[in-house]
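Engineer: sharing a sequence plus its predicted fold:
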Amino acid sequence: MPRYARSEREALADLMQTLGPDAPTVNEGWTTRDLAAHLVLRERRPDAAGGILLPPLRARAERVRLRIAARPWPHLLDQVRRPPAWSPVSNPLTDELANTLEFFIHHEDVRRVGPGWLPRDLPAGLHAALWRRCSGLARLALRRFPAGVLVQAPGYGELSVGRGGEPLRLVGAPGELALFLSGRQRVARVQIDGAAALADRLRGTDLGM
């Protein structure tokens, strides 16, 4: 059985090792060091990781992340590359479910920051795995968007989300949709069909979790 979470993790760690700790990422204001610290926090500090998603806990999570970011770069990369087996999100039972989308997105955060990048030719199995996770992401990210949005990944599936009303159609490969729906619209190669003003609004809406 393919282990896409593991392969994306290793590819990201290799790329960050090549680029060093000060390379920019798609996440505005974050370097590769910041991104690595985020991943270590998420996997190794469950006492603080809730702040990634919960605003009341965010300040503490950020303080912990900054302390993690101060660690020597080789040590930080090693912790990204070798997650603890006890972690709620990276143990053998949860790794594929919790980390395939996470590490794909963050791998692309580093790949797509500069000029000249191209989408990767992903295996069909990874496309399918990303689409399975995309459906939940779409329902969460677009639940309040003031339109009926038909999200389509040709060959993998489609779903309708949003609050209804004027229709839009969002089309792309599963990985491109994942990037778009996680707030990375400017680097996602998707097609949006519908009223131009509404499409522009979708491209500019804060969809980040």
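Structural biologist: Yep, that arrived.
Engineer: when you work out contacts or count neighbours from here on, use the C-alpha atoms and nothing else.
Structural biologist: Noted.
Engineer: how far away is Gln101 from Arg132?
Structural biologist: Quick fix: residue 101 reads Leu, not Gln. Per Cα to Cα, to the nearest Å, Leu101 is found 10 Å from Arg132.
Engineer: chain neighbours aside, what residue packs nearest to the residue most central in space within the chain?
Structural biologist: With distances taken as Cα atoms, centre = their mean, Ile105 lies nearest the centre of the chain, 3.3 Å away. Nearest non-adjacent residue to Ile105, counting by Cα to Cα, 6 or more residues apart in numbering: Leu179, 6.3 Å away.
Engineer: residue contacts, the one you found?
Structural biologist: Ile105, Gln185, Val187, Ala188 (Cα atoms under 8 Å, 6 or more residues apart in numbering).
Engineer: does it belong to a helix, a strand or coil?
Structural biologist: In three-state terms, and counting by DSSP: H, G, I helix; E, B strand; the rest coil, Leu179 is helix.
Engineer: identify all contacting residues around stretch 27-39.
Structural biologist: Counting by Cα under 8 Å, 6+ apart, 16, 20-25, 65-66, 68-69, 73, 76-77, 80, 106, 109-110 sit against stretch 27-39.
Engineer: how about the helices of the chain, start to end?
Structural biologist: 4-19, 32-44, 46-49, 58-69, 73-81, 95-111, 124-141, 174-181, 196-204 (DSSP state H).
Engineer: next up, a structure to set beside the first:
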Amino acid sequence: MPRYARAERAALADLMLDLGPDAPTLDEGWTTRDLAAHLVVRERRPDAAGGILLPPLRGYGERVRLRTAGRPWPELVGQVRRPPVWSPLSNPLTDELANTMEFFIHHEDVRRARPGWQPRDVPAGLAVRLWRSAALLARTTARRFPADLLVQAPGHGELTVGRGGDRVRLVGSPGELALFLSGRQRVARVQLDGPPTVAERLRTARLGL
């Protein structure tokens, strides 16, 4: 069975080593070192990883991330590349589900922060998994958008979310939709149709978990 999460992880680790710890990413204010530390904490420090989603734990989680970021760069990237098998997020039973979109998006966070980037072709199986993740993102992050949002991935499926009213249509490949719906609207290569003011509101909305 293809291991898309493992492949995206390996490609990201290779790119990080190639670019070094101070390369920019799409995550505002973060370098590749910051991103690598985030990924290590997410998988290896469940006591601190809760701060990613839970505001009361955010301060503690950030302190742990900053300490983690101070490790030697090869060691830090090595921990990104080789996750612990005991982690709830990276063990053989959960890795594909928990990490395929996570590492695809963060791989693109590094790729698309560089000049001259171009979208890449992804394997058909990876596109299927990214569409499932994009559809889930649409249902969770755009469900309160003040319009009918029709999300379409040609060849994969479509769904409608939002509170109704004006209609906006968002069309793209599964990977581009995953990037858009995770808050990377400015770099996602998608087609957005609808009333200009509503479409612009979607382009600038705070999306993502």
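Structural biologist: Arrived safely. No experiment lies behind these values; they were computed from the predicted model shown.
Engineer: neighbour-wise, which of Leu101 and Arg132 of the first structure wins?
Structural biologist: Leu101 (25 against 16; other Cα atoms under 10 Å).
Engineer: residues contacting that one?
Structural biologist: Ala5, Leu130, Arg133, Ala178.
Engineer: Arg163 of the second structure too?
Structural biologist: Contacts of Arg163 of the second structure by Cα under 8 Å, 6+ apart are Arg143, Arg144, Phe145, Pro146, Ala147, Asp148.
Engineer: could you redo the last one with a cut-off of 6 Å?
Structural biologist: Arg144, Phe145, Pro146, Ala147 (Cα atoms under 6 Å, 6 or more residues apart in numbering).
Engineer: do Arg144 of the first structure as well
Structural biologist: Here Arg144 of the first structure is in contact with Gly162, Arg163 (Cα under 6 Å, 6+ apart).
Engineer: that one and Val161 of the first structure, how far apart?
Structural biologist: Distance from Arg144 of the first structure to Val161 of the first structure, by Cα to Cα: 9 Å.
Engineer: with Glu62 of the first structure instead?
Structural biologist: Counting by Cα to Cα - Glu62 of the first structure and Val161 of the first structure are separated by 32 Å.
Engineer: then Val149 of the first structure?
Structural biologist: Per Cα to Cα, Val149 of the first structure is found 5 Å from Val161 of the first structure.
Engineer: which one's more surrounded, these two?
Structural biologist: Val149 (26 against 20).
Engineer: for the residue nearest to that one when sequence neighbours are not counted, the count of nearby residues, please.
Structural biologist: Computed as Cα to Cα, 6+ apart, the closest residue to Val149 of the first structure that is not its neighbour in sequence is Leu168, at 4.8 Å. Residues within reach of Leu168 of the first structure, counting by other Cα under 10 Å, total 22.
Engineer: Ala48 of the second structure contacts Glu62, doesn't it?
Structural biologist: No - between Ala48 of the second structure and Glu62 there is no contact under Cα atoms under 6 Å: 7.9 Å.
Engineer: list residues touching both of these two?
Structural biologist: By Cα under 6 Å, 6+ apart, no residue touches both Ala48 of the second structure and Glu62.
Engineer: hmm, back to that, identify the farthest-apart pair in the contacts of Leu179 of the first structure.
Structural biologist: The most widely separated members of the contacts of Leu179 of the first structure, counting by Cα to Cα, are Ile105 and Gln185 (12.1 Å).
Engineer: Pro24 of the second structure: neighbouring residues, count only.
Structural biologist: Using other Cα under 10 Å, Pro24 of the second structure has 22 other residues around it.
Engineer: okay, now the closest residue to Arg203 of the second structure other than its chain neighbours: neighbour count?
Structural biologist: Leaving aside its chain neighbours, Arg203 of the second structure sits nearest to Gln185 (5.8 Å; criterion: Cα to Cα, 6+ apart). Residues within reach of Gln185 of the second structure, counting by other Cα under 10 Å, total 20.
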